[in-house]
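In: Generate a structure from the sequence data that follows.
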Amino acid sequence: MPANDLRVLPCGDAAILVDLDDLERVLALHATLTQEPPAGVVDLVPAASTLLVVFDPASTTRARLTDDIVRRPPHTAAARPRPLVEIGVRYDGADLDDVAAHTGLTRAEVVRRHTAPEYTVAFNGFAPGFAYLTGMDPALTVPRRTSPRTRVPAGSVAVADRYSGIYPRQAPGGWQLVGHTDIVLWDLDRTPPALLLPGTRVRFLDLTEGGPE
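Out: Take a look at the predicted model:
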């Protein structure tokens, strides 16, 4: 159902998928639905170009929820920001030199530019606790590795395309590794288990001894 280039598709018996084709619009809609949720909404799951809206069929209907969403303005005010999470990083990643070479920057400038912005969690995916962080300096935009690693250590801080991210556990991966952190991103004994939820603000702190060369 199109409205302002917005499409709403049924997804199972108790969800709709809002297709926006644009991350910024996904974040804006996620923000307004978080701040002013329609009746019956029980969960929101953003992605790069879509927003999954899960609802309670006993409290609302797909038609009513769809009508509420398509009537909202295409551009909305941001939701109240979440607390800031600061993450200490040792910039000793295996791909730091490759990132510097690809961008034409020195190692020190890569680190400076990576720690300068305040990031926002756009969405989660790939693995439990893995957050796609937006707000990275465009100068650090690099492609994924041509040959993904079979094992990336837990806590690896990485960049790929316009995103930065942290591997919450050991896993295969093709992002460019620039450093590592000891912070625990996924803990089943924590509520919620994920430290970095959509909308969370993040800053990286350079803990590298002696600083990068």
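In: all contacts plus neighbour counts: C-alpha atoms, from now on.
Out: Noted.
In: what helix or strand does the residue of the chain positioned farthest from its centre sit in?
Out: Residue farthest from the centre of the chain, counting by CA atoms, centre = their mean, is A58 at 31.2 Å. According to DSSP states H and E, A58 maps onto no helix or strand at all.
In: what residues are up against the nearest residue to it once chain neighbours are set aside?
Out: Counting by CA to CA, 6 or more residues apart in numbering, A58 lies nearest to G40, which is 7.8 Å off, once chain neighbours are set aside. Counting by CA atoms under 8 Å, 6 or more residues apart in numbering, G40 touches F55, D56, P57, A58, S59, T60.
In: please redo it, this time with the cut-off set to 6 Å
Out: Contacts for G40 (CA atoms under 6 Å, 6 or more residues apart in numbering) come out as F55, D56, S59, T60.
In: ok, the residue farthest from the centre of the chain to A116 distance?
Out: 47 Å (CA to CA, to the nearest Å).
In: Kindly report the same for S59.
Out: Note on S59: its distance to A116, by CA to CA, is 45 Å.
In: and those two? which has more neighbours close in?
Out: A116 (13 against 9; other CA atoms under 10 Å).
In: neighbours around the nearest residue to G135 once chain neighbours are set aside, how many?
Out: Spatial nearest neighbour of G135, chain neighbours left out: Y119 (4.8 Å); criterion: CA to CA, 6+ apart. The local packing of Y119 (other CA under 10 Å) involves 24 other residues.
In: Quick one: residues contacting Y119.
Out: Contacts of Y119 (CA under 6 Å, 6+ apart): L133, T134, G135, R201, V202.
In: Centroid-nearest residue for this structure?
Out: Y132 (2.5 Å).
In: Looks to me like it is in a helix.
Out: No. The assignment for Y132, made by DSSP: H, G, I helix; E, B strand; the rest coil, is strand rather than a helix.
In: From A154, how far out is it?
Out: Using CA to CA, we find Y132 at a distance of 16 Å from A154.
In: Could I get the full set of strands for the protein?
Out: Using DSSP state E, the strands found in the chain span residues 7-10, 15-19, 41-46, 50-55, 84-89, 119-124, 131-134, 149-152, 156-160, 163-166, 171-173, 176-180, 201-206.
In: Could you also give me the structure for this second sequence? I'd like to compare it with the first:
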Amino acid sequence: MKILPFGERALLAEFTSLDETISAFRAFEAARAPGIIELVPAASTVLARVDPARLSLRAAEQWLTDTYACATGIDNVREGEAQSVTIPVRYEGPDLASTALLLGISVDELVSRHSQAQWHCAFIGFAPGFAYLASTDTDFDIPRRETSRSAVPAGSVGLAGEFTGIYPRTSPGGWQIIGTTAVTLWDESRDSPSAITPGMTVRFEVAAP
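Out: Prediction:
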């Protein structure tokens, strides 16, 4: 872990892999110190926003260092306590067959692998409520489409690289679309607008036709 200054009220912790980042974020969340206002994970960083009146940046840096040193133990506890959500999916996306072909497997096997894997929300990006979901149960490495679509419908379930994600609203996109869900991913009228937040566990299930 490398800790960098980020203005007068934040620190940026950098990591060498997505797995490290997820593990560290869970550890920081589980042991959040008073004065840590917000933790914002990304693919290889975690931003820690600090209230200087309650915690100095020097103290926050020490907290990050100490907590990360114990990340493995804390992460094991956090894994069992993580919030979870199940997303029903109709696996009939326009890229389902071509994605299976890219992987050298059948459509049924692709659906089985995707729906049986346990996914974790690594971070939110691209659009409000768009969760980047990663899993150690799969070995997907899916290239983006050569040409992005000008409008991907809300609820589309896609694959790109090692991630799966669900488009929270209609928007341009280049992910390989393998299915759709009727679940509302982003609703500003809710106390927590995003249905999926960093650290959550996500499972997909095959929806009835």
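In: Fetch the TM-score of the aligned pair.
Out: Between these two chains, after superposing, the TM-score reads 0.92 (TM-score structural alignment, normalised by the length of structure 2); 204 aligned residues with a CA RMSD of 1.5 Å.
In: quick revisit: determine which residue in structure 2 is aligned with the residue nearest to A58 of structure 1, please.
Out: The alignment partner of G40 of structure 1 in structure 2, by TM-score structural alignment, is G35.
In: Who are the contact partners of the closest residue to C11 of structure 1 other than its chain neighbours?
Out: Leaving aside its sequence neighbours, C11 of structure 1 sits nearest to L17 (CA to CA, 6+ apart; 6.1 Å). Contact analysis of L17 of structure 1 by CA under 6 Å, 6+ apart lists V8, L9, L51, L52.
In: Buried among those residues? Make that a PyMOL selection.
Out: Restricted to buried positions by 16 or more other CA atoms under 10 Å, the PyMOL selection for these reads:
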select buried, resi 8+51+52
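In: Identify, from the contacts of L17 of structure 1, the entry nearest to T66 of structure 1.
Out: Nearest to T66 of structure 1 among the contacts of L17 of structure 1: V8, at 6.9 Å, using CA to CA.
In: For the residue mapped onto that closest one from structure 2, give its distance to R26 of structure 2.
Out: Residue correspondence, TM-score structural alignment: V8 of structure 1 in this structure matches I3 in structure 2. Using CA to CA, I3 of structure 2 is found at 17 Å from R26 of structure 2.
In: what does Q176 of structure 2 give?
Out: Distance of Q176 of structure 2 to R26 of structure 2, computed by CA to CA: 29 Å.
In: now what about the top helix by length along structure 1, what contacts it?
Out: Longest helix of structure 1, by residue count under DSSP state H: helix 23-35. Residues outside helix 23-35 of structure 1 that contact it (CA under 6 Å, 6+ apart): A48, S49, T76, A78, A79.
In: Let me have the residues you listed in CSV, extended by neighbour count.
Out: Formatted as CSV, the contacts of helix 23-35 of structure 1 follow (neighbours: other CA atoms under 10 Å):
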residue, neighbour count
A48, 19
S49, 15
T76, 15
A78, 15
A79, 17
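In: Going by distance to E209 of structure 1, which of the residues you listed wins?
Out: Using CA to CA, those come closest to E209 of structure 1 at A48, 35.5 Å.
In: Find the nearest non-adjacent residue to the closest one, please.
Out: Nearest in space to A48 of structure 1, with sequence neighbours left out and distances taken as CA to CA, 6+ apart, is L23 at 5.2 Å.
In: For the one you found, what is the corresponding residue in structure 2?
Out: Per TM-score structural alignment, L23 of structure 1 is aligned with L18.
In: what does D67 of structure 1 give?
Out: Checking TM-score structural alignment: D67 of structure 1 goes with Q62.
In: In contact with its match, which residues are there?
Out: If you count contacts by CA under 6 Å, 6+ apart, Q62 of structure 2 has none.
In: how close does it sit to A27 of structure 2?
Out: The gap separating Q62 of structure 2 from A27 of structure 2 is 14 Å, by CA to CA.
In: Find the nearest non-adjacent residue to A151 of structure 2, please.
Out: Spatial nearest neighbour of A151 of structure 2, excluding adjacent residues (CA to CA, 6+ apart): P172 at 4.5 Å.
In: whoops, I mixed them up, A127 of structure 1
Out: Nearest residue to A127 of structure 1, sequence neighbours excluded (CA to CA, 6+ apart): P168, at 7.6 Å.
In: dump the residue contacts of that neighbour.
Out: If you count contacts by CA under 6 Å, 6+ apart, then P168 of structure 1 has G129, F130, A154, G155, L185 around it.
In: mind checking how far it is from H102 of structure 1?
Out: 26 Å.
In: again, but for V26 of structure 1
Out: Separation of V26 of structure 1 from H102 of structure 1 (CA to CA): 30 Å.
In: Which one of the two is surrounded by more residues?
Out: V26 (21 against 14).
In: Relative to L6 of structure 1, how far out is that one?
Out: 10 Å.
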